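# the sequence isn't on hand, but the structure is:
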């Protein structure tokens, strides 16, 4: 069931996430996570500075109480799970802007003062890289 993907900085999007807390999908039958991944790719296509962030999709990140969930990760860096996004360009831009700052950091820690407004209050969990814990 595992599929190999790029090992660099990435945003893993749960493509089966709900559209919102009260809606599973839009009138066309599209899930919120799939729409968010689509919006992220559109934002990335127009921003060369975001090209180093891989957008990856997988079904279910097991954060089902929090719709439109993503996992930001990179080797040797702290990882983060965020959710409750609206699957639109503004959310996509905030996630990718944070992911860019994250990728530029040494350990995956971005100063709160530098966080894009759109990611504040959306963090669910942080995950240590393999072989490390935070001190």
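Alright, I've got the coordinates. No experiment lies behind these values; they were computed from the predicted model shown.

# going by C-alpha atoms from here, please, whenever you check contacts or count neighbours.
Noted.

# all strands of the chain, in order?
Along the chain, counting by DSSP state E, strands occupy 10-14, 54-58, 70-73, 79-82, 123-127.

# so which elements touch the longest helix along the chain?
Scanning the chain for the longest helix, with DSSP state H as the assignment, gives helix 89-104. Helix 89-104 sits against strand 10-14, helix 32-45, with contacts defined as 3 or more Cα pairs under 8 Å, 6 or more residues apart in numbering; DSSP states H and E.

# put this beside the first:
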């Protein structure tokens, strides 16, 4: 049921997410979440800026009404679930840019001025780290 992964800054992609509210798979039968995971890995491989952020995937984050969902997390930091992305490299770059800022932050709070345009309007939930709540 659980698979161990590196416990560091990561973007966890819902590999079973829909492409859009009305489309589960693309013409090749591939889910939107799987396409987004592919795009994240391509963008990550193209720049050492993202070396400190892992791309991990798992089936179903239970954010089904918000297709192409990801969970941004890092030990001891506030985490976020974002969704409603188009599974392409533009979205992947925005997600990874935000994740790099998140990883570099003290507590997981990224100043709004540093948010990439591509993540604005995509936040679903903010999650406190284990043993803490935000103030």
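Okay, I see it. Remember, it's a predicted structure, so these values are computed and weren't measured experimentally.

# about what we covered before: for the longest helix of structure 1, buried residues please.
Judged by neighbour count (16 or more other Cα atoms under 10 Å), helix 89-104 of structure 1 contains these buried residues: 89, 91-103.

# closest to residue 62 of structure 1 among those?
Closest approach between the buried residues of helix 89-104 of structure 1 and residue 62 of structure 1, by Cα to Cα: residue 95, at 19.1 Å.

# excluding chain neighbours, what is closest to the closest one?
residue 119 (6.5 Å; Cα to Cα, 6 or more residues apart in numbering).

# dump the residue contacts of the one you found.
Contacts for residue 119 of structure 1 (Cα atoms under 8 Å, 6 or more residues apart in numbering) come out as 82, 91, 94, 95, 98.

# follow-up on the earlier one: same list (the buried residues of helix 89-104 of structure 1) but as JSON lines, adding distance to residue 18 of structure 1.
As requested, the buried residues of helix 89-104 of structure 1 are arranged in JSON lines below (distance: Cα to Cα, whole Å):
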{"residue": "89", "distance to residue 18 of structure 1": "17"}
{"residue": "91", "distance to residue 18 of structure 1": "15"}
{"residue": "92", "distance to residue 18 of structure 1": "16"}
{"residue": "93", "distance to residue 18 of structure 1": "20"}
{"residue": "94", "distance to residue 18 of structure 1": "19"}
{"residue": "95", "distance to residue 18 of structure 1": "18"}
{"residue": "96", "distance to residue 18 of structure 1": "20"}
{"residue": "97", "distance to residue 18 of structure 1": "23"}
{"residue": "98", "distance to residue 18 of structure 1": "22"}
{"residue": "99", "distance to residue 18 of structure 1": "22"}
{"residue": "100", "distance to residue 18 of structure 1": "25"}
{"residue": "101", "distance to residue 18 of structure 1": "27"}
{"residue": "102", "distance to residue 18 of structure 1": "26"}
{"residue": "103", "distance to residue 18 of structure 1": "27"}
